[in-house]
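**Q** Model the structure of this input:
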Amino acid sequence: MHKLDSFTLQHHYADLGPVFGTPTAPAPLSEPHIIHVNKSVMTELGLDPAESNHPDWALFSSGGKLFSGSLPFAMKYTGHQFGAFNPELGDGRALLLGEVTHNGKRWDLHLKGAGKTPYSRFGDGRAVLRSTIREYLAGEALTALGIRSTRALCIAGSSELVAREKMETGAALIRVAQSHIRFGHFEYLFYTRQLEAQHKLVEYVCAQFLPEVVGEPVQVQAEALLRLTVKRSAELAAGWQSVGFAHGVLNTDNMSIIGDTFDFGPYGFLDDYEPGLICNHSDHTGRYAFDAQPGVVLWNLNALAHALSSLLDTETLKDCLGQYQPLLIEFYAGLMRRKLGLATEDDGDQQLCADLMQLLESGRVDYSLFFRTLSHYCGERPAAALEALVSPSQHEPLGHWLSRYDQRLQKETRSAQERSRAMLQTNPKFVLRNYLAQRVIEAAEGGDFQPLHILFDLLQTPFDEHPGFEGWSAAPPESGKHLPISCSS
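**A** Predicted coordinates:
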């Protein structure tokens, strides 16, 4: 394990050349102070967790001091935003600091809130405390739920004022991912006809994630990469739908080439089961509503496939994209069987699940609480704990569904106790609800970071009971539902 002062980065991506971005020095935040250091991510990177108390963390996490070997680099890309192509994109408030390899994995470190870059357009290049906390928590929440996601190494606050809808304080975080390559990187090189550079980018990504095709013709590598991206994107979309996560702004520049949840903004986890939930108050048409996500991911994959059309013929592209729907269905069905405690597969499972979703929707039942409560169900009548989650008018439909569920469980070979234990490790007790995030943000803006520390720890182990913290697992009050969340950060 490395000490912070000897932690050294490489800069493989920046070495690809000026086509891919611009070396840019960060603009340090004023009077930075450390808010949190993620010991779990430190371990992933090969940093000694004992270094979490190092006095220079505030400088490293806010641009005031660089890790050894770092070459800050603003990445250039484009993308489709709300369905329209925008050529004027790139790292407008973030810099790729470099990469580090530990235990056979290479990790990117990306400083967000680093100040203006050549791609800032009219922005100030800053991030604010509100959005930084939301991203910090979201990466941990999804990772603990088994959903691929970027994470963050640390978060810093400052006294610097930043203008958004109101004046807020500036903040920064170091995002960590195995890759920061977006669909938009390939779109940029395709639409500007920098095809040799696009070939180089295909080879760069394959060298890290598809070593079995390294040395093959670039067309072979491009097909393998597209198939990997389709598969991982289908798995990602299925994961989001199973845990009730709405990303909120699935533009192609927010899509990771390796299928990580990327670029957290106006996201939200479901409270009541609302398939049409729109968590981004700028999404006036519902393009990125919760139930629209699987289709939007496919739309984005089509955009990526088009960007690779200089390398792959139409039939190959269609065949790659044709994998998406069956993979999505397969992944989602498997995840929902786990949520229902079904270890085996049965022809009626899909309908059983669909009918439950209809019941939850019509009754506006809390999604996470229902499945957590179902994890304790052992066939009792009346099913008082479950009935308490629905209105009296729903008791009869719930009873009918539970009778069918009981019959289905008779086909299982596991005991009720074994099933319950498995479900309790699948259906979380603690979920990153927007009202909880807002509670933490408001406390932090007032200088109290203890709620942030509490919620962070709970989200890292969301399946545990955590006695004494039941208030953090409760459904929101009506005033805590449908909080307006914007893209601004």
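**Q** CA only for contacts and neighbour counts going forward, please
**A** Fine.
**Q** For L29, which non-adjacent residue is closest in space?
**A** Sequence neighbours aside, S62 is the residue nearest to L29 in space, at 5.7 Å (criterion: CA to CA, 6 or more residues apart in numbering).
**Q** Spell out the secondary structure type for the one you found.
**A** Remark: S62 carries the secondary structure label coil [criterion: DSSP: H, G, I helix; E, B strand; the rest coil].
**Q** isn't it right up against P32?
**A** Yes - at 6.7 Å, S62 counts as touching P32 under the criterion of CA atoms under 8 Å.
**Q** Same drill for these two, tell me which one is more crowded.
**A** S62 (33 against 23; other CA atoms under 10 Å).
**Q** how close does that one get to A25?
**A** 12 Å (CA to CA, to the nearest Å).
**Q** Check the secondary structure at L161 for me.
**A** With three-state DSSP as the criterion, L161 was assigned strand.
**Q** what's near enough to touch it?
**A** By CA atoms under 8 Å, 6 or more residues apart in numbering, the contact set of L161 is 167-170.
**Q** Now do the contacts for the residue nearest to the spatial centre of the chain.
**A** Taking CA atoms, centre = their mean, the centroid of the chain lies closest to T261, which sits 3.0 Å from it. For T261, the contact set (CA under 8 Å, 6+ apart) comprises 147-150, 236, 255.
**Q** try G447
**A** The contact partners of G447, by CA under 8 Å, 6+ apart, come to none.
**Q** which element follows the helix or strand in which V176 is found toward the C-terminus?
**A** Using DSSP states H and E, V176 sits within strand 167-177. Following strand 167-177 in sequence order, the next helix or strand is helix 183-191 (DSSP H and E).
**Q** Second input sequence below; structure requested for side-by-side comparison:
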Amino acid sequence: MTSFVPPIYELGPDFYDEVPPAQFPQAILRYRNQDAAESVGLGHLTPEQWQNHFWKLESLPQNIKAPLALRYHGHQFRSYNPDLGDGRGFLFAQLQAGSRLLDLGTKGSGRTPYSRGGDGRLTLKGAFREILATELLQSYGVNTSKTFSVFETGESLQRHDEPSPTRAGVLVRLSHSHIRFGTFQRLAFLDQPQNIKKLLQYCVKYFYPSLGSLADTEQATAFLREVCYASAKTVAAWMMAGFVHGVLNTDNMNITGESFDYGPYRFLPAYDSAFTAAYFDQTGLYCFGRQPTAVLWNLHQLGAALKVAFPNLPVEEILEDYGDAFNFEVQRRLLLRLNLHNPLEEGAAIYDLNAELVTHLFQFLDQEKGLFEQTLYDLHSGAIEERLSRSPQKELYQKESFKKLRDSLSYFEVADTLRAQHPYLQTGTACSLIIDELEALWKPVAENDDWAPFERKLQQIRSFRGLYG
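**A** Sure, this is the predicted structure:
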């Protein structure tokens, strides 16, 4: 049997720095994602082994020997920053799950050469928020990283955006690649076309193997197109989950399209296209309604970086497809969330009817400022009077403004009758995570170390997993 050699070593030391993990005074396990562990063959780990690997950060057998802080640059709020890289995390291990290469990375695991004066730590509240974001997005059917493990570390941290001193934690996440747009940008900034080609080969081999028979500009073209489609799918899923990432910088986007790195995120309360997650996003650059444009802008930066190695790369032509891909995915995601099937057979007619449904939904949400998640919940499997009548916002569905949306819904069929009867849909109230709910869940943890409300919330979130794909 051939021993596993972590593929990251194929890139070599131009792409990372070996770093030592932090040493923490205390280990209190706050979260173990057993489902994720089972999926990568680590479900058998004993509590002691789990602590050794994900608190002490001792290497997994036959895996990455020393943690690797990955090097990258990026545009932050559209200003280029060459002073980036893994500043409070590192690549800890790589794992094979079927045909997929997955990475275990850390957050809050100590200083690296890219910490920029920071302490390399993560607040426990930050870890708590990331657990909830990844769990809920997974249940909404969004392509997201998985929070794998969280330990509280017994340290006290000073932060300007949290009451301090505040508790610390170390988080491990499971991701489908840690290669960021900014990884390519760094190589372009340093004028390293051969390393760009090397990185492209790595990405194709492990994340887009169907492109392996292509070469040079043809392969780069196909790669950018695949990343474009993957990114369009993810931002469409965000829009249908009412999710605002908050910091859509190029170093926070990865080449598989997987959503990750949850800092100042928010979920929409009522629909508001200008709703902004980060308090420091004063111009609303990354507000809810601008997320599709922000992702496209970032794709252009990836394309510009690739052009350093492939000067004939037709970036503009490739990315012209982004809008169509996004619109198609918005329609597909909405039908999946509503458990509806378009009965028409002709392509243009299908698209037009789907587009009409999207338009009427958002017109209704915008006019009435209904609760975003509750509205999608209420309209699951169509405008069913019994469900609408027991909604917390049932009065909205009696208004004239609902008529166009009701009429649009009437043209669709129920896609899956079993899903229409799911127990979650019988409760009458959607599972959401607006900021007031999140703060209410954190309060008993902060004041009394009471994690029971958090655990109950996780049970609720997981209760409808699979309902939305």
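**Q** picking that back up, considering the contacts of L161 of the first structure, which are maintained in the second structure?
**A** Contacts conserved in the second structure for the contacts of L161 of the first structure, counting by both residues aligned by TM-score structural alignment, their matches' CA atoms under 8 Å: 167-170.
**Q** In a markdown table, list the residues you listed along with distance to E345 of the first structure and neighbour count.
**A** Shown next, in a markdown table, are those (distance: CA to CA, whole Å; neighbours: other CA atoms under 10 Å):
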| residue | distance to E345 of the first structure | neighbour count |
| --- | --- | --- |
| M167 | 54 | 11 |
| E168 | 51 | 18 |
| T169 | 52 | 19 |
| G170 | 51 | 26 |
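**Q** okay, the residues you listed in JSON lines with distance to L360 of the first structure next?
**A** Below are these laid out as JSON lines (distance: CA to CA, whole Å):
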{"residue": "M167", "distance to L360 of the first structure": "40"}
{"residue": "E168", "distance to L360 of the first structure": "38"}
{"residue": "T169", "distance to L360 of the first structure": "40"}
{"residue": "G170", "distance to L360 of the first structure": "40"}
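**Q** and of those residues, the nearest to T8 of the first structure?
**A** Nearest to T8 of the first structure, judged by CA to CA, of those is G170 at 26.8 Å.
**Q** close enough to count as contact, the closest one and V128?
**A** Yes - in this structure G170 of the first structure lies within contact range of V128 using CA under 8 Å: 4.3 Å.
**Q** Now for the two: what residues contact both?
**A** With contacts taken as CA under 8 Å, 6+ apart, G170 of the first structure and V128 have 113, 162 as neighbours in common.
**Q** residues touching the nearest residue to T461 of the first structure once chain neighbours are set aside, list them.
**A** Nearest residue to T461 of the first structure, sequence neighbours excluded (CA to CA, 6+ apart): A144, at 6.6 Å. By CA under 8 Å, 6+ apart, the contact list for A144 of the first structure reads 459-462.
**Q** which of these still touch in the second structure?
**A** Counting by both residues aligned by TM-score structural alignment, their matches' CA under 8 Å, the second structure reproduces these contacts from those: 459-460, 462.
**Q** Go through the residues you listed and flag which are in helices.
**A** The members of those that map onto helices under DSSP state H are 459-460.
**Q** Same list (the kept ones among the contacts of A144 of the first structure) but as a markdown table, adding neighbour count and distance to E203 of the first structure.
**A** Below are those laid out as a markdown table (neighbours: other CA atoms under 10 Å; distance: CA to CA, whole Å):
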| residue | neighbour count | distance to E203 of the first structure |
| --- | --- | --- |
| L459 | 24 | 37 |
| Q460 | 19 | 35 |
| P462 | 24 | 38 |
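**Q** Could you pull up the residues touching R30 of the second structure?
**A** The contact partners of R30 of the second structure, taken as CA under 8 Å, 6+ apart, are 149-152.
**Q** That one corresponds to which position in the first structure?
**A** In the first structure, R30 of the second structure lines up with I35, judged by TM-score structural alignment.
**Q** tell me the secondary structure for its match?
**A** strand.
**Q** ok, now the one 5 residues further on?
**A** Three-state assignment for S40 of the first structure (three-state DSSP): helix.
**Q** Can you tell me, leaving aside adjacent residues, what's nearest to it?
**A** Nearest residue to S40 of the first structure, sequence neighbours excluded (CA to CA, 6+ apart): P49, at 7.8 Å.
**Q** what's near enough to touch the one you found?
**A** By CA under 8 Å, 6+ apart, the residues touching P49 of the first structure are 39-40, 42-43.
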